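A.B. asks: okay, structure incoming, though there's no sequence with it:
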C-alpha cells in the first residue's frame, strides 16, 4: 500500500488497489486447483516447487523496478532497531486469543480473550510513545480517518472470519450438502468482493461517497439475510445472502482514503497496519465466535437442530461488529470527505 500511494497518483490508486485485490482473489481461487493437480499425481511437493519460478521472477522484477527510496520519505543512513519487545507483545496477545479456542472451561476462555485484548491494547499504548513506531499515530482514534479506517477493517475481519468459520459446518450438518457446494459458496463470497471492487474502483465524487456509505450497509443486509435463512432449506437464498455480504464496493476507497490521510513518513507503518490490524480482528473474531458457539450449546453436538441454533447465535453476534463498522464508516466519511459531506450530490 505504501508503494501504491507513493508511485501512483490519487486518480489511479483505487484502480491499482482493485487490480491488486483481484489478482489475490484469482490466485486464492486457482491455488487449490493447482494443488489438486499435483495431489492427483501423488507429488504434493510439486505444488511448492511450481511456485519457485514465479517467486524468483517476482523478486527480480521487484529489485529492478521498485525504487530504493519512496518519494515522500527522507533517506536514512542507519535503519532503526526492530521493536522486538512490542512485536513479542503482539504475538503474546494473539497467542492468548488463539489459546482460548481449545479451552473447554468458559471462564478460562473469557479470561484468555480479555488478557489478549489487554496485552494488545497495552502494546498500542506503548507504541504511541516509541521513537520507531509499529503503527501510525492515532491508530485507534475514533476522531481520525486512520483510526476509523483501521477499526472498520478489524471489525469486518472479525465478522467475515466468524461467518466463514461456521459456514461449512452449517452447510454440511444442517443442509447435508457436499464439500463442493461449500467451496462454491466460498467462491461466491470472493467473486462478490472482486466484482464490487472492480466496479467501484473508478468512482469519484458523490459516487465514491455512495460506495463508502453503502458498502457496510449492503454487507450488514447480507449478514442479516444469512442469519434469517441459515436453517431454512433454501440454498438459493443462502447463496444470494453470502454474495450480498461479500460485495466489497467500499474497500478500495476506504484503503485509498486512509492511506491518503497518513502523515509524511507514516505510509509504510500504515501499510503494514492495514494488514496486521485486520489480522488481529480475524483472530479475536474467531475466538469470540467460538465462545458464543460453545455458550449456545455447540460443544460436541452433531444434531442439525443444535448445530443450526449455535451457528445462528454466532451470526447474530456478528451483527454487532458489522453494525459498529457501519457507524465508523459514516464518521469516516464525515472526516475524510468533508466537502462531499457538505454537498453529497455534487460530483
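C.D. replies: That came through fine. Keep in mind that what you see is a predicted model, and the values were worked out from it rather than measured.

A.B. asks: all contacts plus neighbour counts: C-alpha atoms, from now on.
C.D. replies: Will do.

A.B. asks: quick one: end-to-end distance for stretch 225-232.
C.D. replies: Taking C-alpha to C-alpha, to the nearest Å, stretch 225-232 runs 11 Å from one end to the other.

A.B. asks: quick one: distance of it to the chain centre.
C.D. replies: On the basis of C-alpha atoms, centre = their mean, to the nearest Å, stretch 225-232 sits 23 Å off its chain's mean C-alpha point.

A.B. asks: can you point out the buried residues in it?
C.D. replies: Residues 225, 226, 227, 228, 229, 230, 231 are the ones in stretch 225-232 that count as buried (16 or more other C-alpha atoms under 10 Å).

A.B. asks: can you list the neighbours in contact with that stretch?
C.D. replies: Defining contact as C-alpha atoms under 8 Å, 6 or more residues apart in numbering, one finds that stretch 225-232 is touched by 170, 174, 175, 237, 238, 241, 242, 308, 312, 315, 316.

A.B. asks: repeat the analysis, applying 7 Å as the threshold.
C.D. replies: With C-alpha atoms under 7 Å, 6 or more residues apart in numbering as the test, stretch 225-232 has contacts from 174, 238, 241, 242, 308, 312, 315, 316.

A.B. asks: in space, not sequence, find me the middle residue of this protein.
C.D. replies: Centroid-nearest residue in the chain, with C-alpha atoms, centre = their mean: residue 157, separated by 3.8 Å.

A.B. asks: please compare the first structure with the one that follows:
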C-alpha cells in the first residue's frame, strides 16, 4: 500500500490558525488595514446625506466614491511597480500615512470640492493597504491558509458592518460629520508606526517591468469621463463622455496587450485566459454592488429612515458577504466554482428586485417595503461573499511565477475599478433618471428604479463568465 493511501486526511484549516503565535501580529496588522478601509466606507456612506445638507454638492454625490476608488487604483498599482528596495512593510506605512492625511483634509473641508480632494488622498492610502493585504498572504501564511486568510477579510468587513454605521450614524445625528473623519487620523498614525515592526519585509523575486503609466492614466480617464457624464445636463455631452470612457478602456487593453510595462500579469487581457475571467468576475460583481452608494439616500428620502438606521441597513450588505464567506470557506474544486456561479446569480436577482422594493415612495414609513429592501440588500452581499474568497484563491494559484505581486495587486485594482466604474455608472443612471432634476421624491423614485434595474446586468455578466472557470486545487468537491 502506498504512503498516499495510508496518509490521514489533513483537517480543514480554521480561522483560528491565523491567530497562532507565528501569525497573530501580522494578522492583526493586515486585518487592521482592511478594517480601516472597511469601517471608513460605512462611515462615509452614512455621513454623505448629512454632508450634502451641510456643505451642498448633491450633483457630486457619487464623486465621493468615484475619486476615492479611482485613486485607490493608483495606490494598488504602486505595490506591483514599486522601486527596488522599497519593501512591502514600508508601503504599508505609506498607505497609513496617506489615509490619515486624507481623513484630516475631509475633516477640515469647507466645501464639497475640498472634501473630494481629501477622499482622493484617502483612496491612495486605501489602495495600498488593501493590495498589501493580498500581497502579504503568501509571505505570512502557508498555502493551505490562503483561502482562510481571504475569508478573514470578509470577517473584518462584518465587524465594519457594525462599527462603521454606528460611528457614522452617531456623528451624522449630531451634525458632527467632521469629527467622524478626524477620528481616523490617530488610528492611522499608530498603524504607520507599527508597520515596519510587526510585518515582514515582504521581498521576493519579481519581474520588474516599470510603471504602466499609460494604462493607469487611460483607466483613470475612463472613470473620470464616466463620472463627468453623470454630472452634466446636456444629453449629447453625456453620451460623448460615456463614449470617451469606452474608447479609453479599449485603448488601455490594446496597449496592455503589447506593452513591456504591464498593469496586469501576462496574458490577462484575453478572455481565453482563466486568470482574465477571474478578474472580470471580480470587476463585474463589484460594478453591480456599487449601486449601494445611493441606498442611504433613497432610504432617507423615500422611506423616512433615520441616518443611523439607514447606515445599518446598507451595512447588512457586508454582513451578508461575511455570512456566506464563512459558509463556503472550506470548499474547493467544482463546489467552489458552483459557489461563485450561485453567488453571481443571487446578486443579479437581488439587485433587480430593489427596483421594485426600494424605488417606491413610502411616506408613512411602512415596514413592509423597508424590510423587503433590507432582505435584498443582505442578499446582494451574500451573493458576492459566496464566491469572493475562491476568486482570490484562483488568482494566487493561476498567477505566473515572478508576477505574484502584480497578480495580488491586480485583485485590488479590480476591486477599485469595479467600485469606481460602478459608482460612476450609478451617477450617470441616477442623474439621467432625475435624481437632481427634477429631484425631490419623484426624482429619487425614478432614479432608484432605473439604477437597480440596470446595475443588475453586470452581475448577470459575472454569472456567464463563471461558467468557464478552472477548478481550484484541493479536489473536485
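C.D. replies: Done, it's in. Bear in mind that the values here come from a model prediction, so they are computed numbers and not experimental data.

A.B. asks: got a TM-score for the pair?
C.D. replies: Here the TM-score for the pair of chains, by TM-score structural alignment, normalised by the length of the first structure, is 0.84; 331 aligned residues with a C-alpha RMSD of 3.0 Å.

A.B. asks: pretty sure the residue nearest to the centre of the first structure sits against residue 276.
C.D. replies: No: using C-alpha atoms under 7 Å, residue 157 of the first structure and residue 276 do not qualify as a contacting pair, with a distance of 10.8 Å.

A.B. asks: and residue 142 of the second structure, how far is that from residue 25 of the second structure?
C.D. replies: Distance of residue 142 of the second structure to residue 25 of the second structure, computed by C-alpha to C-alpha: 16 Å.

A.B. asks: residue 19 of the first structure: which element?
C.D. replies: Using DSSP states H and E, residue 19 of the first structure maps to helix 10-40.

A.B. asks: what's the offset of that helix from the middle of its chain?
C.D. replies: Helix 10-40 of the first structure sits 15 Å away from the centroid of its parent chain (C-alpha atoms, centre = their mean).

A.B. asks: which of the residues in that helix are buried?
C.D. replies: Buried residues in helix 10-40 of the first structure, counting neighbours by 16+ other C-alpha under 10 Å, are found at 13-19, 21-22, 25, 29, 35, 38.

A.B. asks: likewise stretch 317-332 of the first structure?
C.D. replies: Neighbour counts using 16+ other C-alpha under 10 Å place 317-319, 321-323, 325-332 of stretch 317-332 of the first structure among the buried residues.

A.B. asks: and residue 8 of the first structure, how many neighbours?
C.D. replies: 12 (other C-alpha atoms under 10 Å).

A.B. asks: helices along the stretch 251-400 of the second structure, start to end?
C.D. replies: Using DSSP state H, counting those that start in this stretch, the helices of the stretch 251-400 of the second structure run over 274-289, 295-303, 307-327, 333-357, 367-398.

A.B. asks: so the first one matches what in the first structure?
C.D. replies: When helix 274-289 of the second structure is aligned against the first structure using TM-score structural alignment, it corresponds to residues 145-160.

A.B. asks: give me the mean distance between that stretch and the second structure.
C.D. replies: Compared with the second structure after fitting, stretch 145-160 of the first structure deviates on average by 1.3 Å (mean C-alpha distance after the TM-score superposition for the first structure).

A.B. asks: map residue 339 of the second structure across to the first structure for me.
C.D. replies: With TM-score structural alignment as the criterion, residue 339 of the second structure matches residue 211.

A.B. asks: before we move on, what about residue 456 of the second structure?
C.D. replies: So residue 456 of the second structure corresponds to residue 319, using TM-score structural alignment.

A.B. asks: try residue 220 of the second structure
C.D. replies: In the first structure, residue 220 of the second structure lands on residue 91 (TM-score structural alignment).
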